[in-house]
Structure formats: C-alpha cells, structure tokens
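Asker: My questions are about this predicted structure, shown below with the sequence.
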Amino acid sequence: MNDLDTLVAAAVADFAAAPTPAELENAKSRFLGKAGRVTELLKGLASATPEEKKTRGAEINQTKQRIEAALTARRQALADAELAAQLKAEALDVTLPGRQRGTGGLHPVSRAQERIEAIFGSMGFDVAEGPEIETDWMSFTALNNPENHPARSMQDTFYVDMQDEGGRWYNLRPHTSPMQVRYARAHAAKYAGQSPMPEIRVIAPGRTYRVDSDATHSPMFHQCEGLWMGENVSFKDLKVVFTAFCRQFFESDDLQLRFRPSFFPFTEPSAEIDIAFASGPLKGKWLEVGGSGQVHPNVVRNYGLDPERHIGFAFGMGMDRLAMLRYGVNDLRLFFENDLRFLRQFN
C-alpha cells in the first residue's frame, strides 16, 4: 500500500468514527481543509519537475476524489440514521383506526317530524309554531275543557310560577292545541269581513309536557296536531287526509285505518284513530296512533269564527309513537337517553 492509499484508508476510518455531522465536518477539515493533508500534498508539488507534477498531481487528485466520495457516503449514512431515529420516535401504528371528526345527524324524532311536515305540506297545510309556556285559557278553556277537568290538576299538568290577569297559573303546554287556537284567531282577524274566508289548513308540531313517565310515556314528548276549517269541510275529508298521511308516512298502501268512536271535549263527534299493518311483527294488530273529530262549536267560537258558517276537523298524534312504529323501537325512553350506539342507527 503506497502513501496515498494509506491516506485514503485513514480518512475513511476517521469519517466512520465520526458519530455526528459536526464531528464529520471536523474530520473533513483534517483531510480536505485549507490546512488538510491533501492540500499539503498539492502544495508539495511546487518544487517538482513538470513530469512529476503531471504524474503525481493526477494521483493526488484521484486520492482527493476517493476521500470526497467516502465523506459523501458517511454524510448520507448519518442522515439516514437520524431519519430512522426520528421515524422510530414518531412512529404511527397504522393498524389502529384513524381519528376522524365526528359527524352529527338528525334525531329519529326530528326525522319523523320533518317527514310529517313534508307530507302535510304537500296537502296544503301550513306549519304553526307557538310558545311552550301557555295560559290556562289557551291550554284548556279555549278548547272547551270545563273548570274541573282533571287535565288541569297538578297530577297531569306542569305549572310555572306565573299568573295571568285572572289569577290563573301559566303551564307548560300539555298539547299543541293552543297553537291551533292562536293560528285560527290570527287567521280570523286577518280575513275578517271577507266572504268566503280562506280555509284554515295547519299542523302544529312541537314539544309538550305532562306528568307521566314509563316505557311508552315521557314527561316531555312530541305531538303534532292538525286543523282544517272551512265552509264545506266534512268528517269524510278527515278520513281521506289522515289515511293518505299514514300510508305515505309508513310507505304502505296495505295499511288499514279504523276510526273508533270516542269523546274529547274539543270535538263532537270524536274518534280515536287506530291502524293495522298488513305485514311485519305488528301484522293484524290494531294500534292507537291519534285522536280526531269535528271541531266543537264552542271551540269554533273561541277561534273567532261563526260555527253556523265554519266547520272543520282536528286531529292529534304523538310523533314519538309514530317514530317508534316506523323504526321498530319498543321503548320510548331510548329516544331521550342520548346513547350514541342507539342514535347512530338512524344516520
């Protein structure tokens, strides 16, 4: 091995022994710097003959290139080692599921309400909204409920610490019927003196409150009531409208409806509405889904209308119960426990 091969071997050994890029640069300066060993060899050619300069200079340049190649290789090795250490420290377990931003969805009762509004909207019904804290007159008196009606008692109705001018307590509305009253009175005032007056077609969906709680009842629940008033509206129209609604809501033309005679103080005659499915787990079973009837003359007067000229029907149904039947849910409380495992099924 000549002196130049020994120099290359020394450089390769020094470069390999450098553990960091900074120490590698120090090793580089010992061989390739201004005062490095290769530079000193080139300076020594000053006293050589032209022939020696040509031969010896070529050998020194080849040595320099070999040292530079060894330096580059060591630089790359140190960079690779640093990257490997960084990747190890910041390693990701790609077998784990990715962390995604959660997306919300509509509550099943909200889905049912949107569906109800869309179906009745296609039949020309408006959607009414109103306060959830109501007066005793709006909740009971306007609807032909007598003073001693049990729904006024603390066992059925939530009252709030507010009184109207007559000294009666305000209450959390036990049904959405007050919205019908408010809408009809505003309609009658708007079209007062106009003959014939435009018909009233409205549904009133929303939250309602009663002192009741079990697998099929909740202290807060959702109800939708409807009203159609005009000068030539009959019970037949009620049957046609509600039958069409149920068949669209449940997407079944084989659905059967039964209007069973009943009593409500705000309608006369009155009927409970039962449905029976032609297939599925509830096949052949009659299930009550709502109440209905021709609006009582006293209630028509409280609307601000003449019962001798204006006639119509009203109906009411529990949106929670309709959602239970549509989605096959057997416990109402599941809707309000906020268990995401249950709610995700609907989105």
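Answerer: Everything's here; your move.

Asker: use CA for all of it now, contacts and neighbours both
Answerer: Will do.

Asker: Pull the residues that contact stretch 177-193.
Answerer: With contact meaning C-alpha atoms under 8 Å, 6 or more residues apart in numbering, stretch 177-193 is reached by 128-130, 134, 138-139, 142-143, 197-198, 200, 202-204, 225-227, 302-305.

Asker: then this one, side by side with the first:
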Amino acid sequence: MSAPNSSYDPVEVTPLHPDEVARMRDEALAAIAAADSLDALKEARIAHAGDRSPLALANREIGALPPAARADAGKRVGGARREVSEALKARQATLEEERDARVLVEETVDVTLPWNRVPRGARHPLTTVAERMADIFVGMGFEVAEGPEVEAEWFNFDALNFLPDHPARTMQDTFFVESASGAESGLVLRTHTSPVQVRALLERELPLYVVAPGKTFRTDELDATHTPVFHQLEGLVVDEGITMAHLRGAIDAFVAGMFGEGLRTRFRASYFPFTEPSAEVDMECFVCRGASVGNPDAPCRTCSSEGWIEIGGCGVVNPRVLVAAGVDTDRYSGWAFGLGVERTLMFAHGVKDMHDMVEGDVRFTSAFGMEI
C-alpha cells in the first residue's frame, strides 16, 4: 500500500470509483439473493464480505488517499459494505426460517403412535417348565443337583450298570467325543441326566434327596416328536427304609402340582439297567379324565382316547449303582425317576411339534411371556 499523496485523485483509483463500488455491491447483493441454502450463503459471505472480497480490498485503498478524499471514499465503500452486511443478515434469517419449517415437516413425530417400539421379551417355555417341575420337588424337600454335559463314560454308562455291549453305547444313540489326536477320549455328550445322580452319591452325604434338570443328547433326527437335544428332570432318593410306596407318593404329588388335583397314576412294568424293579409311569388324561375311552362321540386328542398319558420312567435303584458309588446296600435303598421336560410341555400346553421348541420363532415363545 502506497503512502498518502496530496496529488492523488481518488476518481482515478479503479476500486474506489463510484461505478466500480456500485458494481461490486450489486454483485454481492445478487449472489446473496441467489443463495438457496445456508451453505451457499456461507460461500457468498466469504466471496463478497470476507477479508479478500473486492469491497474489503477497496477499503484498504482508502488509507492511501489524501485526507480530504478519504471521507468521501469511506462513505461510499462503507455504505456498500453495510448494505451487503444487512443483506447477509436478512438472507440468513430467511434461510434459517425455511430450514426450521422444513425440519418440522420432515422430522415431525406422531405422538399418537405407541411409545414403546421395543417388543416385549419372553422366556423360553422349556426353561419355565423345567424350573416349575423342579420347584414342585423342592417344595417336597429335594435339592437341585447339576453336572457336566460332556461326561465321562464311567458316569454315563458303567456306574449306571450299562454293560459294555449295551446298545446305548453304540454310535446310533450316543455322541462320542474324540480327543485332539482322533483317539477315543472316554468322553460322551451325556445321554441322560442320570450321571448327575452318581455324582451326587459320591459328593453328598446320605440321606440324599435330589432332582437333576438338564440338557441331554442322542443321535435322533429332528421331527415332530424327537430332537437330538432335549431336556430331562431326574430324581433320586437314597435313605434308610425307602420303598416303591414313597416313589408312588412323590409321583402323585408331582402330577397334582403340575397338571391338577385328582388325577390318578399307574405303574407299568418295564426295564432300565439302573433300576430294579422298573416301571413306566402313566397319569390319567387331564383333559378327558378317561371319559373318551370307548366313546367315539367324544374323542380326546391329548390321550388318543386311551385315557392315560405316559410321563416317564422310574424304579428302585439297582444295588449295583449304589455299590459303584460306595453306598452300603445293607443299610440304604433308594428309588429314581426320569421325566421329559419337552413331553411335559407338550401335554401341559398342547404343543404338537418339536420344531416349535427349537427353531427360535418368537411367535411361539412370546405366547408364554415372562413367567418366573
């Protein structure tokens, strides 16, 4: 910038010429008016009102004018810059109002819609039913026992009187676990929760009253009535003077607590390696209570008009099982039972297909809610 010069004519300085100042002002006002967004207005502000804008550069030339010429040039340039500044403020306010109005339309909230958009959760009914079954026995004085799902063959078979050539040991029924080298590991995915009974005998003091709910595994194909992963609840009592009559009483109490009062039960002779004598347990159909038997006019889908429903197996603990766990069979005796959780759920709630229990469809589980 040059120093003041008394012979300097401001009219001859192009940026300070009235026509040039008016042109720069008009260009700035046109750019501001054409800005259709706040971003575009920001660009117009930098171009026409920033430190390097034409009017800002012209304002710097005023200092080089003689004192007599500065006032007139200052008024001319200052007036133009003031008009540009006011135009920017007005356009800023207009664009902000348009933005706010647009946001109110685009982001409007319908307060009449449901406020809770997160669907309500539900426990899986198998969990609920298993806990309810266990609670019935806990109410009778039993304790809950647990064990590993990957089990040693000795606990799963040998200690329960399964002979080495028993069919349950074959690959048709059992998942065997290989070691890292591919050799036999002596481990299986437990085929029942009975190994927990053996562990309880080894770990706890007698007398013993336990129930063992848990997951079991067998090489079954998934269909309407079978699944390779299913749940059982087994019970074990070992005490002095224990008889089948005590077992019958416990089963009757369970049926009354789970399905309702007044239902009869019956035992049918059967065979299990770990109990002797053994029996299958049936209960009276809780839907027809036997009224459908021989009555074609009133068929019952629950019991197929047989009047009875099989719910599990039971029996007096085989002395060989007690001996394997170090129990004095001259002093102690006991009984055990096994109940299917899936089977109980199907009977209690009318579930017809195992697929519904394992496929994870929330429409199935949500019907049972969050009962605890």
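Answerer: Arrived safely. Only a predicted model underlies this, so the values are computations on that prediction, with no experimental measurement involved.

Asker: are any of the contacts of stretch 177-193 of the first structure buried, and which?
Answerer: Buried members of the contacts of stretch 177-193 of the first structure, counted by 16 or more other C-alpha atoms under 10 Å: 128-130, 134, 138-139, 142-143, 197, 200, 202-204, 225-227, 302-305.

Asker: Please spell out which residues along the lengthiest helix in the second structure are buried.
Answerer: Longest helix of the second structure, by residue count under DSSP state H: helix 67-106. Under the neighbour-count criterion of 16+ other C-alpha under 10 Å, helix 67-106 of the second structure has 69-70, 73-74, 76-78, 80-81, 84-85, 87-88, 91-92, 95 buried.

Asker: for stretch 331-347 of the second structure, same thing?
Answerer: For stretch 331-347 of the second structure, the neighbour count (16+ other C-alpha under 10 Å) marks 332-347 as buried.

Asker: Which ones among the residues you listed lie within strands?
Answerer: Judged by DSSP state E, those include 333-340 as members of strands.

Asker: of the residues you listed, closest to residue 134 of the second structure?
Answerer: Nearest to residue 134 of the second structure among those, counting by C-alpha to C-alpha, is residue 339 at 10.7 Å.

Asker: Name the nearest residue to the closest one, sequence neighbours excluded.
Answerer: residue 312 (4.7 Å; C-alpha to C-alpha, 6 or more residues apart in numbering).

Asker: in the first structure, which spans are strands?
Answerer: 126-127, 133-134, 159-163, 169-172, 200-209, 220-230, 256-264, 267-276, 286-295, 311-318.

Asker: Just send the ones you listed back as TSV, with distance to residue 152 of the first structure too.
Answerer: Formatted as TSV, the strands of the first structure follow (distance: least, C-alpha to C-alpha, whole Å):
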stretch	distance to residue 152 of the first structure
strand 126-127	27
strand 133-134	13
strand 159-163	9
strand 169-172	9
strand 200-209	13
strand 220-230	17
strand 256-264	15
strand 267-276	18
strand 286-295	19
strand 311-318	19
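
Asker: and of those, who's closest to residue 85 of the first structure?
Answerer: strand 220-230 (59.2 Å).

Asker: residues in contact with the one residue sitting closest to the centre of the first structure?
Answerer: Most central residue of the first structure, judged by C-alpha distance to the mean C-alpha position with C-alpha atoms, centre = their mean, is residue 105 at 2.3 Å. For residue 105 of the first structure, the contacting residues are 344, 347, by C-alpha under 8 Å, 6+ apart.

Asker: Could you check which residue of the second structure pairs with residue 327 of the first structure?
Answerer: Mapped onto the second structure by TM-score structural alignment, residue 327 of the first structure lines up with residue 349.

Asker: Near that match, how many other residues are there?
Answerer: Neighbours of residue 349 of the second structure under the rule other C-alpha atoms under 10 Å: 10.

Asker: Chain neighbours aside, what residue packs nearest to the counterpart of residue 162 of the first structure in the second structure?
Answerer: Applying TM-score structural alignment, one finds that residue 162 of the first structure aligns to residue 179 in the second structure. Spatially, and ignoring its direct neighbours in sequence, residue 179 of the second structure is nearest to residue 185 (5.1 Å; C-alpha to C-alpha, 6+ apart).
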